[in-house]
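structural data only, the sequence is not supplied:
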């Protein structure tokens, strides 16, 4: 069929004159697929528009791709269940899905941490590569199946900051006995070097820091941390957050509910999560560059962790991983291939990425 004939039959425009067209038919998926309504409980407060918003981006994308037939209503932490009970809510079918970090659930099994981030681990590109192309997704889903769920990458913050401290840290001795809000396996590493870890949901960090119940708290990075007001109650802001080089946020769904979905809806979910994964990282990169300048302008003191702190933490990390590999088969099954991937990925990134980045940053710092 030639173009002219097609245009006439489509009832669009011919001979320069508009012809009344029949209403465009809705996509086949919208006509033929069932209407499904899910609820999602987030581990994050609505005030954190970027990290909480990652679930909204995902839900809006699913709705658009299914012609409004499949909708997911997002609820902030505390409306249905507390933020750290998001996994339990999906397991019990209180909700169909959640938006959380897998490492919040290391109390159930330390293996949960690998899905989000473990100390001295992968950056965001390496983490995505491991999940999407190097078998990480299959390994994690086989583990998550023990809890009746599966998880999809749905946002990343990039390398995080080392947290807010009420007093300056000049050496390893200065962190001994300090109470720090810190999640995942990072808490176990910090405990090995003298810190007293505290597991506290995001919305409860500020009052704990303000009252002196804790001496330090890590959350995400400049943009979110400024919104939560930590600079008002702690002056020293340390970096890097060596425990979270590329922390993945997760969309977790009940396996039974997922299996009931039409294949087209399953595809929409996976695509929507991948889209949110990209968008969330881009938002943080855009917002953090401005927020860090704003915080310094408010008197925040940026400080790198002393080298002896990093060295002690690195040694403690390797000790912890060895302990887990010898006592936890779930951990070992995922950690061993993860470790091999990390070694090979680091070798490659040192060749081009690190060399170019280091040179460019040095030139920028020198004002050239």
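Yep, it's here. Since the model is a prediction, treat every value here as computed from it, not as a measurement.

could you use CA atoms for every contact and neighbour count after this?
Will do.

in the protein, where's the longest helix?
For the chain, the helix with the greatest residue count under DSSP state H is helix 263-297.

for it, name the packing helices and strands.
helix 49-65, strand 149-156, helix 222-228 (3 or more Cα pairs under 8 Å, 6 or more residues apart in numbering; DSSP states H and E).

buried stuff in it?
Buried residues in helix 263-297, counted by 16 or more other Cα atoms under 10 Å: 265, 268-281, 283-284, 287-288, 291-292, 295.

for stretch 176-189, same thing?
Using 16+ other Cα under 10 Å as the test for burial, stretch 176-189 gives 178, 179, 180, 181, 182, 183, 184, 185, 186, 187, 188, 189.

what about it, distance to the chain center?
Chain-centre distance of stretch 176-189: 19 Å, with Cα atoms, centre = their mean, to the nearest Å.

with stretch 297-310 instead?
24 Å.

mind listing the helices for the stretch 101-250 of the chain?
Secondary structure of the stretch 101-250 of the chain (DSSP state H, counting those that start in this stretch): helices at 112-116, 124-133, 136-144, 185-192, 205-211, 222-228.

summarise which helices and strands the longest one is packed against.
Where contact means 3+ Cα pairs under 8 Å, 6+ apart, helix 124-133 is packed against helix 136-144, helix 329-351.

got another one to weigh against that:
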């Protein structure tokens, strides 16, 4: 096989993700023991037509397979094959499947602290969430908590800041939220309930029909690239922003803890490196594809509207009230929430000095043409 083969190119990319030291250590250990043949199943929370999100699971399997000469294979399956999204994390913990891919918030019903590993209203942006996990101590905090449930979690991408959703009528003030039937769940739904919003649990493919039939008044999904596939601008043209409940939604690859412990160390290193590469690609693909999708949505009738300032301010207060209530009842939630707040304050100190100043200048320069 020549050095220009696709497989060797893919290995070179994976080696960059693993780091020279880690790859060298893996190579030494691989030579010292026979590499077993393993076949793992990975259940994704995302439909196969969501090419970035479901594609992340497929890419992980391809990277791991190529790096191990096909000896460690991970086969991705969509929702219901055999696990539904709401049962994904429990299925991984029970060993029904070896792996899963989806947001930690799927486990919030068992413990609300799970939601903090994904995103929380007025939490961290994508850069901050990634930094907190990889260099700010969050991986250790969550590792201890997830370990109690028989789980290991590796970051598996971030959607970036999401949109506020599709509304049949514009939200001009707090009064417009009273009684609003809004497709939203999780911590965001709990915060909005304090406004009198009525959260609705509706699967993505069913959102269009629910809005068209006026069973709901509004719905949030993800962002322009994925929202475009639903065609919601035809039945709910007001496109509000930002989705303050998910300023940087981190996804994870979930691994059964016993299966993880039984993996040869070289396989663990390869799996970690592959997950890191996939995570970077997910964010990059959204950042690359959302701008043109937003242009197409607006051309198709979407009307962009920011949430009013009074809504944002009141939502922040409501969010802090919700977190205070949860922290009083759940010691793990309190510990992680306090750590996140400390990290958020420091992160925004730095962003305010450099990132925000630079971005604000460039945005104004763009507007001037």
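That came through fine. Quantities reported herein were computed from a predicted structural model and do not represent experimental measurements.

now the TM-score, please.
Overlay of the two chains. TM-score (TM-score structural alignment, normalised by the length of structure 1): 0.89; 341 aligned residues with a Cα RMSD of 1.5 Å.

out of the buried residues of stretch 176-189 of structure 1, who's nearest residue 245 of structure 1?
Closest approach between these and residue 245 of structure 1, by Cα to Cα: residue 186, at 11.7 Å.

contact partners for the aligned residue in structure 2 for the closest one?
Taking TM-score structural alignment, residue 186 of structure 1 has residue 188 as its aligned residue in structure 2. By Cα atoms under 8 Å, 6 or more residues apart in numbering, the contact set of residue 188 of structure 2 is 120, 121, 245.

what's the counterpart of the last one in structure 1?
Taking TM-score structural alignment as the alignment basis, one finds that residue 245 of structure 2 is matched in structure 1 by residue 243.

which residues touch its match?
117, 118, 119, 120, 121, 186.

so what's it closest to, chain neighbours aside?
residue 119 (3.6 Å; Cα to Cα, 6 or more residues apart in numbering).

so how far is residue 277 of structure 1 from that neighbour?
21 Å (Cα to Cα, to the nearest Å).

can you give me the distance of the nearest residue to residue 208 of structure 1 once chain neighbours are set aside to residue 334 of structure 1?
Nearest residue to residue 208 of structure 1, sequence neighbours excluded (Cα to Cα, 6+ apart): residue 214, at 5.9 Å. According to Cα to Cα, residue 214 of structure 1 and residue 334 of structure 1 sit 33 Å apart.

what about the aligned partner of residue 146 of structure 1 in structure 2, how many residues nearby?
Under the alignment (TM-score structural alignment), residue 146 of structure 1 maps onto residue 148 of structure 2. Neighbours of residue 148 of structure 2 under the rule other Cα atoms under 10 Å: 11.

ditto for residue 35 of structure 1
Residue 35 of structure 1, neighbours per other Cα under 10 Å, totals 12.

kindly report the same for residue 242 of structure 2.
Close neighbours of residue 242 of structure 2, defined as other Cα under 10 Å, add up to 18.

surely it meets residue 162?
Yes: counting by Cα atoms under 8 Å, residue 162 is a contact partner of residue 242 of structure 2 at 6.5 Å.

overlap in contacts of the two?
Common neighbours of residue 242 of structure 2 and residue 162 (Cα under 8 Å, 6+ apart) do not exist.

show me which of the buried residues of stretch 176-189 of structure 1 is closest to residue 32 of structure 1.
residue 184 (43.5 Å).

contacting residues around the closest one?
Shown in contact with residue 184 of structure 1 (Cα under 8 Å, 6+ apart): 103, 104, 105, 106, 110, 113, 118.

from these, list just the buried residues.
103, 104, 105, 110, 113, 118.

residue in structure 2 paired with the fourth one?
Aligned by TM-score structural alignment, residue 110 of structure 1 pairs with residue 112 of structure 2.

any idea how far the most centrally placed residue in structure 1 is from residue 186 of structure 1?
With distances taken as Cα atoms, centre = their mean, structure 1 has residue 249 as the residue nearest its mean C-alpha position (2.6 Å). To residue 186 of structure 1, residue 249 of structure 1 is 16 Å away according to Cα to Cα.

what does residue 199 of structure 1 give?
Taken as Cα to Cα, the span from residue 199 of structure 1 to residue 186 of structure 1 is 11 Å.

what residue in structure 2 is paired with residue 333 of structure 1?
Residue 333 of structure 1 maps onto residue 335 in structure 2, by TM-score structural alignment.

actually residue 266 of structure 1, sorry about that
Checking with TM-score structural alignment, residue 266 of structure 1 has residue 268 as its match.

skipping adjacent residues, who's closest to that match in space?
residue 260 (7.4 Å).

and if you look at residue 67 of structure 2?
That would be residue 11: by Cα to Cα, 6+ apart, it lies 5.9 Å from residue 67 of structure 2.
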